[in-house]
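Asker: Give me a 3D structure for the following:
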Amino acid sequence: MRELPVAGRPPAERADAARNRRRILAAAAAVIAERGADGLSMDEVARRAGVGVGTVYRRFGDRARLAYAVVDDRERGFQAAFLHGPPPLGPGASPSERLRAFLHALADRTDAQAELLVMAEADPPDARFRDGSYGLYHLHLAMLVGQVRPAADAAYLADALLAPLAANLILHQRRTRGMPVERIKAGLDTLAEGLLRTPADPD
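Answerer: Presented below is the predicted three-dimensional model:
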């Protein structure tokens, strides 16, 4: 039976087109991981993906759009993990455990694509906060903070917890200061513990 189109939904992607898309994005991610965003080459991506370079251009248009597609592809997987995936990142763990797992996972996600995210956040200056992903992260963290500490200003604390995860700061810490990701995660743990400590807790 042929699947009928659903109003408001884009047309279903052909199986071969979907396979090509996945192969191209995987190849582009590999090139960026090896050479950085500036080293992204449409010819090299096509060669690794086993498709013609024309296919890459028809599908993504240019290097910039291909780079952002790589970011978006990973972003969808990350969002699915913390919204619907297994605990502790997904539902089923305590709010404190989920909060810690989210900060760690976002540190990994930002580190993996820091160069591309810096490009995306650079113009305009408030681009990071206009992006839909930031709004979702903020909403998720504010919910968890409110569950851990109901009397706190959850909206402000969510921003405070996201501030150290800006891509340009992560890139500076990793490349200029030589910090391993585990050190960044340990710092996030310390920050979260301090922000979420209730007034009744001993200092």
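
Asker: only C-alpha atoms for contact and neighbour calcs from this point on.
Answerer: Will do.

Asker: name the element the spatially most central residue of the chain belongs to?
Answerer: Ranked by distance to the mean C-alpha position of the chain (C-alpha atoms, centre = their mean), the top residue is E75 at 4.4 Å. Secondary structure from DSSP states H and E places E75 in helix 63-84.

Asker: Can you give me the buried ones in that helix?
Answerer: In terms of neighbour count (16 or more other C-alpha atoms under 10 Å), helix 63-84 has its buried residues at R63, L66, A67, A69, V70, V71, F78, A81, F82.

Asker: want to put them side by side, so please do this one too:
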Amino acid sequence: MRADAARNRAAVLAAADRLFHAATDPDQVSMDDVAAAAGVGKGTLFRGFGDRMGLLRALHAQRVDLLRAALTTEQPDGSPAERALHLLREVVRFKRDSRVLTLALENAGDGSPYRTGSYPQWHALLVSLVTEARGPESADYLAHALLAAVRSDLVEHLRDWPEERWEAGLAALTRAVLNG
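Answerer: Sure, this is the predicted structure:
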């Protein structure tokens, strides 16, 4: 990537990040808004990302990479249930912090969170933890069920809940599933 293209990409992602973080609804952030905030033309924006979904995916991937790096360096010791709970807590925090962006992605097209770039990784990790705790029977399904508890639409629906209430419910569910 040329140096100017890399600078433009970084400027666009930074501007989009600020705009989505400040927005209360995904539809409040237009490509025009992002181009203006980044100081680039719309042509540059579309050449770099293709369309709005391309921009959303790139921004989400950038944020997920930061989450993935944090989870890799902060992996706690403990039982599979405690490690799964740590992952799910961090995913909820991520989605609460990135709520407008994750809603935009999950609501786009067919609205499926199962097609976001991070879903297979989180699912595979939870399958391994469920398998470690309970054996392989139903581990695939139970991992999907645990991830359903942190879907963006649920996080959004319960956004006014205090963190302690989220924590208690998520802990009870995770421990019930993994400790059987």
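
Asker: Can you pull the TM-score for these?
Answerer: Remark: TM-score between the superposed chains equals 0.80 [TM-score structural alignment, normalised by the length of structure 2]; 177 aligned residues with a C-alpha RMSD of 2.6 Å.

Asker: tell me which strands and helices the helix holding E75 of structure 1 is in contact with?
Answerer: helix 15-35, helix 114-122 (3 or more C-alpha pairs under 8 Å, 6 or more residues apart in numbering; DSSP states H and E).

Asker: list the helices and strands the helix or strand following that helix packs on?
Answerer: Next helix or strand after helix 63-84 of structure 1 toward the C-terminus (DSSP H and E): helix 95-112. Using 3+ C-alpha pairs under 8 Å, 6+ apart, the elements in contact with helix 95-112 of structure 1 are helix 132-148, helix 167-171, helix 181-196.

Asker: how close does the helix or strand following the longest one sit to structure 2?
Answerer: As assigned by DSSP H and E, the chain's next helix or strand after helix 132-148 of structure 1 is helix 154-162. Once superposed with structure 2, the aligned residues differ from helix 154-162 of structure 1 by a mean of 1.6 Å; criterion: mean C-alpha distance after the TM-score superposition for structure 1.

Asker: so helix 154-162 of structure 1 corresponds to what in structure 2?
Answerer: The aligned range for helix 154-162 of structure 1 in structure 2 is 139-147, by TM-score structural alignment.

Asker: any idea how far that stretch is from the chain center?
Answerer: Its chain's C-alpha centre and that of stretch 139-147 of structure 2 lie 17 Å apart, by C-alpha atoms, centre = their mean, to the nearest Å.

Asker: What number of neighbouring residues does R22 of structure 1 come out with?
Answerer: 15 (other C-alpha atoms under 10 Å).

Asker: Identify the residue of structure 2 aligned to it.
Answerer: By TM-score structural alignment, R22 of structure 1 lines up with A10.

Asker: now that match: how far from R2 of structure 2?
Answerer: Computed as C-alpha to C-alpha, to the nearest Å, the A10 of structure 2 to R2 of structure 2 distance reads 12 Å.

Asker: again with R159 of structure 2
Answerer: Taking C-alpha to C-alpha, one finds R159 of structure 2 at 41 Å from R2 of structure 2.

Asker: And the two? Which one has more around it.
Answerer: R159 (14 against 7).

Asker: Three-state assignment for the more buried one, please.
Answerer: coil (DSSP: H, G, I helix; E, B strand; the rest coil).

Asker: where does the equivalent of P124 of structure 1 over in structure 2 land in three-state SS?
Answerer: The alignment partner of P124 of structure 1 in structure 2, by TM-score structural alignment, is D110. At D110 of structure 2, secondary structure determined by three-state DSSP is coil.

Asker: how far away is D110 of structure 2 from G48 of structure 2?
Answerer: In terms of C-alpha to C-alpha, D110 of structure 2 sits 24 Å off from G48 of structure 2.

Asker: Comparing the two, which shows the higher neighbour count?
Answerer: G48 (16 against 9).

Asker: how about the more buried one, what's its match in structure 1?
Answerer: So G48 of structure 2 corresponds to R59, using TM-score structural alignment.

Asker: Helix or strand: which one has its match?
Answerer: Using DSSP H and E, R59 of structure 1 falls in helix 53-60.

Asker: That helix vs structure 2, mean deviation?
Answerer: Helix 53-60 of structure 1 sits 2.7 Å off on average (mean C-alpha distance after the TM-score superposition for structure 1).

Asker: need the contact list for the match of G48 of structure 2.
Answerer: Shown in contact with R59 of structure 1 (C-alpha atoms under 8 Å, 6 or more residues apart in numbering): R21.

Asker: R99 of structure 2 maps to what in structure 1?
Answerer: By TM-score structural alignment, R99 of structure 2 lines up with A114.

Asker: What sits closest to its match if chain neighbours are left out?
Answerer: A167 (5.2 Å; C-alpha to C-alpha, 6 or more residues apart in numbering).
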